[in-house]
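Novice: Give me coordinates for this.
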Amino acid sequence: MRNGTTIIEFILLGFPDIEGLQVPLFIVIFFIYLLTLAGNGLIIAIVWVEPRLHIPMYFFLCNLSFLEIWYTTTVIPKLLETLVAARKAICMPCCLLQAFFLGTAEFFILTAMSFDRYLAICKPLRYPTIMTSSLCLQLALGSWAVGFTIVFCQMLLLVQLPFCGNNVINHFYCDVGPILKAACTDTSILELLGLLATVLVIPGSLLFTVISYIYILSTILQIPSATGRRKTFSTCASHLTVVSLLYGAVLFMYLRPTTHSSFKINKVVSVLNTILTPLLNPFIYTIRNKEVKAALMKAMACPKTPHPQ
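Specialist: Okay, here's the model as predicted:
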């Protein structure tokens, strides 16, 4: 036992080095949050109302957009509060819930999307019989279930720990790692489980995605027409961009050597994952996607008023 005081709340430090910039930063992040909700919500709505988009690729995209709304809503409102509130506290149950809601489902959904692109490009004739509506639903539900079950197992052990250490978290949201530092008992088993989950989820899903794209690129290079190669690659360019952003940021955080300044750098990289990437995803998936742009223009077009006879 470090001391006899039981922790009932945590203090989120956020960004203590931005003294005097809290209000402008609040306005910028709030505006980003609104754009994120609008952009991802618009993708879900467009796919829902446009029958031509009722295909596996856009079904997975809707899941990703909903997940981005979920993640940003879990993180940003509390971040906005810490920017303007004098007291940056978060209750213990709220902190644990925030850590739980930031699951690993995004990695699995992106992996399912890479599998879908692999089948569509490398197995076009068998694609309709393999990637059925039933399989799409199973892959999506499996991604959500596995992603949150991994964190849920950690949470079950975490809620049973006594907390009596330092309750200050040097971050703008609650994560399992910082919470464990406040425990006043041995946490080696939980740390081992967290390391095991990280090793299985991140490199495992990345390996599957890389293998899928090796086959995809190999198939694309065999297309004789340059126009055909470009058109085929454009169907997976957006997904590849999002995968590069996500895994690039995550691998940067986990593969860098730990130094005194690494905590500040990790917070900056976390901003990319939790704030900027969810904002960029709708633009990445629509800016070069003719089908989505056509559906969007169709939805925005004013219906013509019939002329009186």
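Novice: can we go C-alpha only for contacts and neighbour counts from here?
Specialist: OK.
Novice: quick one: secondary structure of F10?
Specialist: Applying DSSP: H, G, I helix; E, B strand; the rest coil to F10 yields a three-state assignment of strand.
Novice: got a list of what it touches?
Specialist: A89, I90, C91, M92, C95, N167, V168, I169 (C-alpha atoms under 8 Å, 6 or more residues apart in numbering).
Novice: here's the other one to compare against:
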Amino acid sequence: MAKTPKLSLLQRPRRLRRQPSRRALVAETVLRVEDLIAPLFVVEGKARPDPIASMPGVFRLGIDDLVKECRELHQLGVPAVALFPKLSPKLKNEEGTEALNPETLVLRAVRAVRKAVPELTIITDVALDPYTTHGHDGVLNEAGDDVDNDRTVAILSRMAVLQAEAGVDFVAPSDMMDGRVGAIRLALETAGFSDTGILAYSAKYNSAYYGPFRDAVGSAQAAGTRLLSKATYQMNPANRREALREVELDVAEGADIVMVKPAGAYLDIIREVRNATGTPVAAYQVSGEYAQIHAAARLGWLDLARCRDESLLAIKRAGADMILTYFAKEVAKALR
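Specialist: Okay, here's the model as predicted:
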């Protein structure tokens, strides 16, 4: 065989890829345990953890098990958790009044975690979908065909104050009502909770990737379908400029952190938001993203660990400062 002549190249990018140590030196993006937020689901009672069929490895936890999980996450170096309640259908109604019960499930969970793991950052969801029989994020108007924006905002503001009283670090309005960040900030200030932060779901899209989450919190069953449309308040997936407008409004109204949700299909939006604001940016790798990676891996089509890590690295590379992900615990173990 004839000898292949050497190319005369001054620049050979492969020189920097020859071995792991070189690749580490020139890595532009690094995923850290400190970048992760673990979403957790809490239920009543002391039964064994309840597996969520559409989210392999994710469980609904009673408060005792939730506290245990939070301890383990803290020991692994995960700095924050986001709590979501699954309520008994008996506690739900059209108005979502259980959300304003000072002894509702999520508030008792916050108090227990705060007492057991005081160093952990606790984030709570501010929206009515876990509490309503119709599964929407707010109360409906008189016609029953849309969410009443201003009446919902008044309820969310009261929810946020109750969560602050329970000891959360950040309230996280995920409802996408107009003006809710400003109203919540005013309510928190008036009640004396100036140190309670707001992590705003600023660019939350009307995505098809939320199905497993709705199963997890029971809002799909409440509404009678996991395909409930929230198009009148969540963002159109076709829109980019609108995301920047929503972020700008939330920052002006007092948001401490802004979020893009979902993450994987919206990496361009994460980058646009990162370029547009100096405010910290969060991204939510949602239940559908998590489920599809697991499903493909179970069929032997993808390497679970590599795809998991690559998906999170892509979110970080796009510009997210922090990532809510159901992979948080296993990634933290891997990084250790």
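Novice: Please state their TM-score.
Specialist: Laid over one another, the chains give 0.30 as their TM-score (TM-score structural alignment, normalised by the length of structure 1), with 148 aligned residues with a C-alpha RMSD of 6.0 Å.
Novice: picking up where we left off before, pull out the buried residues from the contacts of F10 of structure 1.
Specialist: A89, I90, M92, C95, N167, V168, I169 (16 or more other C-alpha atoms under 10 Å).
Novice: so the last one sits right up against P178, yeah?
Specialist: By that I understand I169 of structure 1. Yes: in terms of C-alpha atoms under 8 Å, I169 of structure 1 counts as a neighbour of P178; the distance is 6.0 Å.
Novice: quick one: the helices in the stretch 201-309 of structure 1?
Specialist: Along the stretch 201-309 of structure 1, counting by DSSP state H, counting those that start in this stretch, helices occupy 226-255, 262-271, 277-287, 290-300.
Novice: Among the ones you listed, which comes closest to F100 of structure 1?
Specialist: Of all the helices of the stretch 201-309 of structure 1, the one in closest proximity to F100 of structure 1, counting by C-alpha to C-alpha, is helix 262-271 (16.4 Å).
Novice: If you count neighbours, what's buried in that closest one?
Specialist: Neighbour count says helix 262-271 of structure 1 has N266, K267, V269, S270 buried, by 16+ other C-alpha under 10 Å.
Novice: if we can go back for a sec, which among the buried ones among the contacts of F10 of structure 1 gets closest to L240 of structure 1?
Specialist: C95 (32.7 Å).
Novice: and that closest one, what element?
Specialist: Element membership for C95 of structure 1 (DSSP states H and E) is helix 92-101.
Novice: if we can go back for a sec, just the ones in helices from the buried ones among the contacts of F10 of structure 1, please.
Specialist: M92, C95 (DSSP state H).
Novice: Just send the buried ones among the contacts of F10 of structure 1 back as a markdown table, with distance to S262 of structure 1 too.
Specialist: Below are these laid out as a markdown table (distance: C-alpha to C-alpha, whole Å):
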| residue | distance to S262 of structure 1 |
| --- | --- |
| A89 | 24 |
| I90 | 24 |
| M92 | 26 |
| C95 | 23 |
| N167 | 20 |
| V168 | 17 |
| I169 | 15 |
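Novice: just the buried ones among the contacts of F10 of structure 1 now: which is nearest A237 of structure 1?
Specialist: A237 of structure 1 has its nearest neighbour among these in C95, at 36.6 Å by C-alpha to C-alpha.
Novice: separation between that closest one and V75 of structure 1?
Specialist: 11 Å (C-alpha to C-alpha, to the nearest Å).
Novice: for A299 of structure 1, same thing?
Specialist: A299 of structure 1 is 31 Å from V75 of structure 1, by C-alpha to C-alpha.
Novice: Looking at the two, which one has more neighbours?
Specialist: The neighbour comparison of A299 of structure 1 against V75 (other C-alpha atoms under 10 Å) goes to V75, with 19 against 14.
Novice: Tell me what angle whatever helix or strand that one lives in forms with helix 92-101.
Specialist: Per DSSP H and E, V75 of structure 1 falls inside helix 56-84. Taking axes from the mean of the first three to the mean of the last three C-alpha atoms, to 10 degrees, one finds that helix 56-84 of structure 1 is oriented at 150 degrees with respect to helix 92-101.
Novice: Can you tell me which helices and strands helix 56-84 of structure 1 packs against?
Specialist: Other helices and strands packing on helix 56-84 of structure 1, by 3 or more C-alpha pairs under 8 Å, 6 or more residues apart in numbering; DSSP states H and E, are helix 22-49, helix 92-101, helix 105-122, helix 133-158, helix 277-287.
Novice: Work out for me the element L40 of structure 2 sits within.
Specialist: strand 36-42.
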